[in-house]
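Asks: got a predicted model here, sequence first, then my questions.
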Amino acid sequence: MPVIAATTLASFLRDRRVRLDPATFGLSGRRRTPGLRREEVAQRANISPTWYTWLEQGRGGAPSADVLNRIARAMLMTEAEREHMFMLGLGRPPEAKYTTIDGISPRLQRFIDRLDTCPAIVKTATWEVVAWNRAATVVLSDYGRLPPGQRNMLRFLFTSPDVRAKQHDWETIARFSVAAFRADAARAGAVSQVQHLVEELSEVSAEFRRIWSENQISVPGEGAKRLLHPVLGAIDLEYSAFAVDGRVDLNLMVYTPVDPEVAKQIRKLAGDE
């Protein structure tokens, strides 16, 4: 039985380089071998051709994170490819760098729209809601009536009387939410991006200021909560959280009614919208 060697940084770089189309980089002319030449990758990455050659030969020791990031840009790697390269070269993923997200793909929107009895939202690492379905509109909040930038779940929890009134145990929910928010922001490299929101909520809510100062961390995956809905009454929901396309900065939350009768009522309310 043949032995399949584990992928190394050297073999990954070689394989990735020969798969690149020179025309993509404005390079023309006949070539004896496919892909870019080593010196072309080195030039694009602004590193020594000798050093890059050594990397493909498995020589020279571990590269720095800066060098790997330059190579990733030079080869137009996807985020998944860059992360894999870091794991091979340094034994760890690259440092998280948060980017602003304004929306989701039509494919994902169609998926959550099909969940007609289950409120579903997609939120960023800074807890901005960027997508929702009709069930979420009637059970959670009508996000569509708010302008972009004003759909933050943590701000709702501490500043909206309507959202607060829906919580069966507001204090527990608030403490859990702050701990999860802190973890989400840190994991996605968005600590600096949430600073303004933290300062804002600290100014307007003594309760937020108190809970935030406790420095608690929580990473939710699934659980249960009870809402006091103005039309449906007290309803029990189970929730599950999913990373979208493997990204730590985009999260799908799906709330499933425990009672089938409540599910029917949600479908009816959402259909009457």
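Replies: Perfect, thanks for sending it.
Asks: make it CA atoms for all contacts and neighbour counts henceforth
Replies: Fine.
Asks: and the strands in the protein?
Replies: Assigned by DSSP state E, the strands in the chain fall at 120-124, 129-132, 222-229, 233-244, 247-257.
Asks: okay, one more to line up with it:
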Amino acid sequence: MASTTEPPEPSSGAPLDRRAELSEFLRTRRARLKPEDVGLPDFGRHRRVPGLRREELAQLAGVSVAYYTRLEQGNGRNVSAEVLDSIARALRLTDAEHAHLTHLAKPKHKKKQTARPQQVRASLRQLLATMDGVPAYIVGRRAEILAWNPMAAALFGDWAQLPAAERNWARLVFLNPDYRDLFVDWEQKAIDIVCALRMDAGCYPDDPRLSALVGELSVKSEDFRRLWATHDVKEKSHGVKHLRHPLVGALSLNFEGFRLLGDGEQTMVTYHAEPGSASAEALRLLASWGTDATRAGAGSPSPSA
């Protein structure tokens, strides 16, 4: 089992523009709705752009068009929680999207928290080490992989061989072709990561490491630019991942994510297979091979990822 030390503070990485983020988030949420989706009549008028008009959204939210227009232009100053709730209902926002809107419009100053190194408690590292046969890791802000057990290394690659800055799900998925091969539904994995980074950006727009990461991925990955432009946010705490492992072949694994009490910015993620399944046998084989499987390159990313 291993854990990371955060990389040095980046020399560059301008803060994300919170006003622009708020503007684009509201615009993209409005664009995905049609009048019939929200009970408004559609008289067949030609719409130059998709989605509801600002005046329609303002009507649904019970605010003036001028007020909503200012908000969509990024001016969230003095907006009340009640108004944000009304706009969230009008836009049919999910709980995660509602929280993201609130963070963008009414930010809390978290610069000290952003600058604080992410550390995994010793007891959690010990817990990971005791989870025999269960791939598990802890992920923090910016999709950084903070700690993991040997089974996670056998399943996803020997992250200990990477520099601390490269132990990051976003960099691995978007910049390393091995992970495109590993995840059967690579697109969904990529979407999940971008949605999580968007949530982080709403909470910590002044985080230089996050800004540098987004800038790097935007330059190096067309897929990242495409998904980042959607402004989608969501939290995914459980599901099924289908993998193509280079040593044991196809795997279908259930995953669970647990927010850690005492440090809600960290999540423990575990993977398990249905008892008696071929995937369970494949995990058993990986466990029996132990570190030999890791050295053999089980999903192993290259240091240049």
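Replies: Sure thing, it's come through. Nothing here was measured: the structure is a model prediction, and the numbers come from that model.
Asks: still on that earlier bit, figure out which of the strands of structure 1 is closest to residue 176 of structure 1.
Replies: Checking the strands of structure 1 against residue 176 of structure 1 by CA to CA gives strand 222-229 as the closest, at 11.4 Å.
Asks: Provide the aligned range in structure 2 for that closest one.
Replies: On structure 2, the counterpart of strand 222-229 of structure 1 by TM-score structural alignment is residues 238-245.
Asks: okay, helices next: where are they in the stretch 201-305 of structure 2?
Replies: For the stretch 201-305 of structure 2, the helices defined by DSSP state H, counting those that start in this stretch occupy 208-220, 222-228, 278-289, 291-295.
Asks: tabulate the strands of structure 1 (CSV), appending distance to residue 107 of structure 1 and mean neighbour count.
Replies: Shown next, in CSV, are these (distance: least, CA to CA, whole Å; neighbours: other CA atoms under 10 Å):
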stretch, distance to residue 107 of structure 1, mean neighbour count
strand 120-124, 13, 25
strand 129-132, 12, 22
strand 222-229, 24, 16
strand 233-244, 12, 16
strand 247-257, 13, 21
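Asks: let me know which of the ones you listed is the nearest to residue 166 of structure 1.
Replies: Evaluated over the strands of structure 1, closeness to residue 166 of structure 1 peaks at strand 222-229, with 4.5 Å, by CA to CA.
Asks: who does that closest one touch, helix- and strand-wise?
Replies: helix 161-166, strand 233-244 (3 or more CA pairs under 8 Å, 6 or more residues apart in numbering; DSSP states H and E).
Asks: compile the ones you listed into CSV and extend it with columns for distance to residue 200 of structure 1.
Replies: Shown next, in CSV, are these (distance: least, CA to CA, whole Å):
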stretch, distance to residue 200 of structure 1
helix 161-166, 17
strand 233-244, 27
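Asks: of the ones you listed, give the one that comes closest to residue 130 of structure 1.
Replies: Between these, strand 233-244 lies closest to residue 130 of structure 1; by CA to CA that is 12.4 Å.
Asks: which elements pack onto that closest one?
Replies: Against strand 233-244 of structure 1 (3+ CA pairs under 8 Å, 6+ apart) you get strand 222-229, strand 247-257.
Asks: as JSON lines, those strands with distance to residue 87 of structure 1 would be great.
Replies: Shown next, in JSON lines, are those (distance: least, CA to CA, whole Å):
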{"stretch": "strand 222-229", "distance to residue 87 of structure 1": "29"}
{"stretch": "strand 247-257", "distance to residue 87 of structure 1": "16"}
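Asks: out of those strands, nearest to residue 153 of structure 1?
Replies: strand 247-257 (12.0 Å).
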